[in-house]
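K.L.:
Any chance you could fold what I've pasted below:
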Amino acid sequence: MSTYLVPVDFSKTADHAAKYAARLSFAMTNAKIILLNAYYVSEYESILPTPDMLITTDDRIADEISNRLAALEKLKTKLLEINPQAEVEVYLTRDTILRSVIDRVNREEIELIIIGSNGKKAKDESDIGSNAIKISKSSPVPVLVVPPKADYQSIRKAVLACDFKKVKEVIPIRALKNILSKHALELLVLNIHSGDNIDQNEEHFLHDMLKDFSPAYHYSDHPDTIKGIVTFAKNEGAQLIIALPKKYSFFESLLHESVSQKLTIKSHVPVLLLKD
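P.N.:
Predicted coordinates for the structure are as follows:
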């Protein structure tokens, strides 16, 4: 079974990601989507009034839980209209979003976490969108970040962006092969630092590592790394960008919110953050 975990907070951003997950699940004969909502009330919130001078009483908490469960069921219905064959589970937790996601991943075999990314005009719309990078940093499974303008397309071509440096340490080959073996993808490997001297040993190692997938190799010397990747993906008609947020990788900078936000905002396709 292919299981997708989709954190939602009932924003347009999160709903868009959930619907993307439902369309993505069509490609799988046995798919499960978990809609996770985290309702965390801190100790301070339970004793201090809100800005509206309301106290978070047990009755208010119970009402909020009831409303959230109803909203989850409503979203579940929408997803089943998109893919009636999928299994959709609603899951409400009383912990923080980060802890809730990691706890669920540790208790069940999750193939992919799918998160909506906030756009330029909605930076504060979704708490989950603003926490996408924190979740990506902590998640032991791949995270797919869906930009607000990324409409679902059958994934036929993917761009793997790397810098041909410290390939053995940087490329999460097990996770990469797991993704590529499940999807018939045309893989385009983009060296985004082609102006630098390329270590021939590293290049040969990468070619050998990916030989089973027959990728095409491309080179870019665009002065703006993010723009170079996005432009290349668009020109090539790719439906996915694969990023490697790991030590030594140039994509390590993606773990800093400002850079990652640029990529997910500028990208017209989802960005897969892949780690071993």
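K.L.:
Please make it C-alpha for all contacts and neighbour counts, starting now.
P.N.:
Noted.
K.L.:
List the contacts of stretch 181-188.
P.N.:
With Cα atoms under 8 Å, 6 or more residues apart in numbering as the test, stretch 181-188 has contacts from Ile155, Arg156, Lys157, Ala158, Val159, Leu160, Phe213, Ser214, Pro215, Ala216, Tyr217, His218.
K.L.:
chain center to that stretch: distance?
P.N.:
Distance, stretch centre to chain centre, for stretch 181-188: 18 Å (Cα atoms, centre = their mean, to the nearest Å).
K.L.:
about what we covered before: export the contacts of stretch 181-188 to CSV and tack on secondary structure?
P.N.:
Formatted as CSV, the contacts of stretch 181-188 follow (DSSP: H, G, I helix; E, B strand; the rest coil):
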residue, secondary structure
Ile155, coil
Arg156, coil
Lys157, strand
Ala158, strand
Val159, strand
Leu160, strand
Phe213, helix
Ser214, coil
Pro215, coil
Ala216, strand
Tyr217, strand
His218, strand
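K.L.:
quick one, strands of the stretch 1-150 of the chain?
P.N.:
Here the stretch 1-150 of the chain has its strands, by DSSP state E, counting those that start in this stretch, at 2-7, 31-38, 87-93, 112-116, 143-146.
K.L.:
Can you pull out the residues in contact with the second one?
P.N.:
It stands for strand 31-38. Around strand 31-38, the neighbours that count as contacts under Cα under 8 Å, 6+ apart are 1-9, 18, 21-22, 25, 68, 72, 76, 85-97, 100-101.
K.L.:
Can you go through those residues and name the buried ones?
P.N.:
The neighbour count (16 or more other Cα atoms under 10 Å) marks 3-9, 18, 21-22, 25, 68, 72, 76, 85-88, 90-91, 93, 95, 97, 100-101 as buried among these.
K.L.:
To compare against the first, here's the next sequence to fold:
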Amino acid sequence: MRRLLVATDFSPAARTAFEYTLQLAAHLQAEVHLLFINKVVSAETSLPEQHRRALIERDNREYGKKLQRWARHYPDQPREYVAAPNLHFHVRPGKAASGIIQAASELQVEAIVLGGREKHNIREHLFGSVTTQLIGRSPCPMLIIPEKARYQKLQSIALAVDITLSEERVFQQLKEVAKPLEASVQPFFVNMLPGEQDKIKLEQLDANGQRIDMVRDREITSGITYYLEQNQVQMLAMYIPRRAFHEHLLHGHLLRYMAWHTPLPLLLMRE
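P.N.:
So this is what the prediction gives:
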């Protein structure tokens, strides 16, 4: 990943994601594009077009200055990483999710980084947050950073797999991401079969010479959490095919749950 897009709303969660990305980019020698979507101007449709454009330009200039001030102030950041990445600033008008998607496509970034807040309001529970709106629509992988996360050098990435699907391609893609970080990729899956639950909780299997770990649990979310607690990993990766995304959207909201509750940075690989 040589070009990363960080979307910010100036919140503490966005601050955490930005700080994490700066340090990740320093190890990857990657560009960082910091993006703010000016959502207010989208509501000013009653103004004459000329005045509306002038308002957008004025607001974008002010937000651009605020964005640069905000980027220079990151107290939790170790000094050696401050000047490492090639940092670019972008302010665009429009709706948050669609604006992020458009910017990601135009800038040809290789990942979108978002901060995951600890608490969510009732509107987000009903209609979804910007993060959940992007899942399934993002043109590239998404990296979601929990609000309390702090950067740790990546040594191992846990890949949650569905053994009923062919995921060799995404496994190889993730290995390419991990290679410049000198990190390993460890696949695992959650076995929810009722007849298996009285056996060993965590077991190592061999699949054509590749180690794959199995967790026995009655729920996939608690099985994933258990695996992360039992292993020294610094990132969780998941691959959700489009058809599975719609299934989970209707049955349990797996992706939204993981995006909101993941204890580790979560990398969502797209189909």
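K.L.:
May I see the strands of the stretch 1-150 of the first structure arranged in CSV, with distance to His256 of the first structure as well?
P.N.:
As requested, the strands of the stretch 1-150 of the first structure are exported to CSV (distance: least, Cα to Cα, whole Å):
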stretch, distance to His256 of the first structure
strand 2-7, 21
strand 31-38, 24
strand 87-93, 27
strand 112-116, 17
strand 143-146, 15
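K.L.:
thought Thr132 of the second structure was touching Leu254?
P.N.:
No. Using Cα atoms under 8 Å as the test, Thr132 of the second structure is too far from Leu254 to be in contact (10.6 Å).
K.L.:
biggest helix in the second structure, by residue count?
P.N.:
Longest helix in the second structure by number of residues (criterion: DSSP state H): helix 49-72.
K.L.:
Can you point out the buried residues in that one?
P.N.:
In helix 49-72 of the second structure, counting by 16+ other Cα under 10 Å, buried: Arg52, Ile56, Glu57, Asp59, Asn60, Tyr63, Gly64, Leu67.
K.L.:
cool, stretch 251-270 of the first structure as well?
P.N.:
Neighbour counts over stretch 251-270 of the first structure (16+ other Cα under 10 Å) mark 251-252, 254-255, 260-261, 263-270 as buried.
K.L.:
Which parts of the stretch 151-276 of the first structure are strands?
P.N.:
Under DSSP E, counting those that start in this stretch, the stretch 151-276 of the first structure gives strands at 157-162, 186-191, 216-219, 240-243, 271-273.
K.L.:
Just put those strands in a markdown table and tack on distance to Ala14 of the first structure.
P.N.:
Listed next are the strands of the stretch 151-276 of the first structure as a markdown table, based on distance: least, Cα to Cα, whole Å:
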| stretch | distance to Ala14 of the first structure |
| --- | --- |
| strand 157-162 | 23 |
| strand 186-191 | 28 |
| strand 216-219 | 34 |
| strand 240-243 | 19 |
| strand 271-273 | 15 |
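K.L.:
Which one of those strands lies nearest to Tyr40 of the first structure?
P.N.:
Taking Cα to Cα, strand 271-273 is the member of these nearest to Tyr40 of the first structure, at 26.3 Å.
K.L.:
In the second structure, point out the residues matching the closest one.
P.N.:
Mapped onto the second structure using TM-score structural alignment, strand 271-273 of the first structure covers residues 266-268.
K.L.:
mean deviation (superposed) between that stretch and the first structure, please.
P.N.:
Compared with the first structure after fitting, stretch 266-268 of the second structure deviates on average by 0.5 Å (mean Cα distance after the TM-score superposition for the first structure).
K.L.:
what residues does that stretch touch?
P.N.:
So stretch 266-268 of the second structure is contacted by Pro141, Met142, Leu143, Ile144, Ile145, Met235, Leu236, Ala237, Met238, Tyr239, Ile240, Ala259 (Cα under 8 Å, 6+ apart).
K.L.:
ok, now stretch 157-167 of the second structure?
P.N.:
The contact list for stretch 157-167 of the second structure, computed with Cα under 8 Å, 6+ apart, reads 171, 178, 183-189, 224, 228, 233-239.
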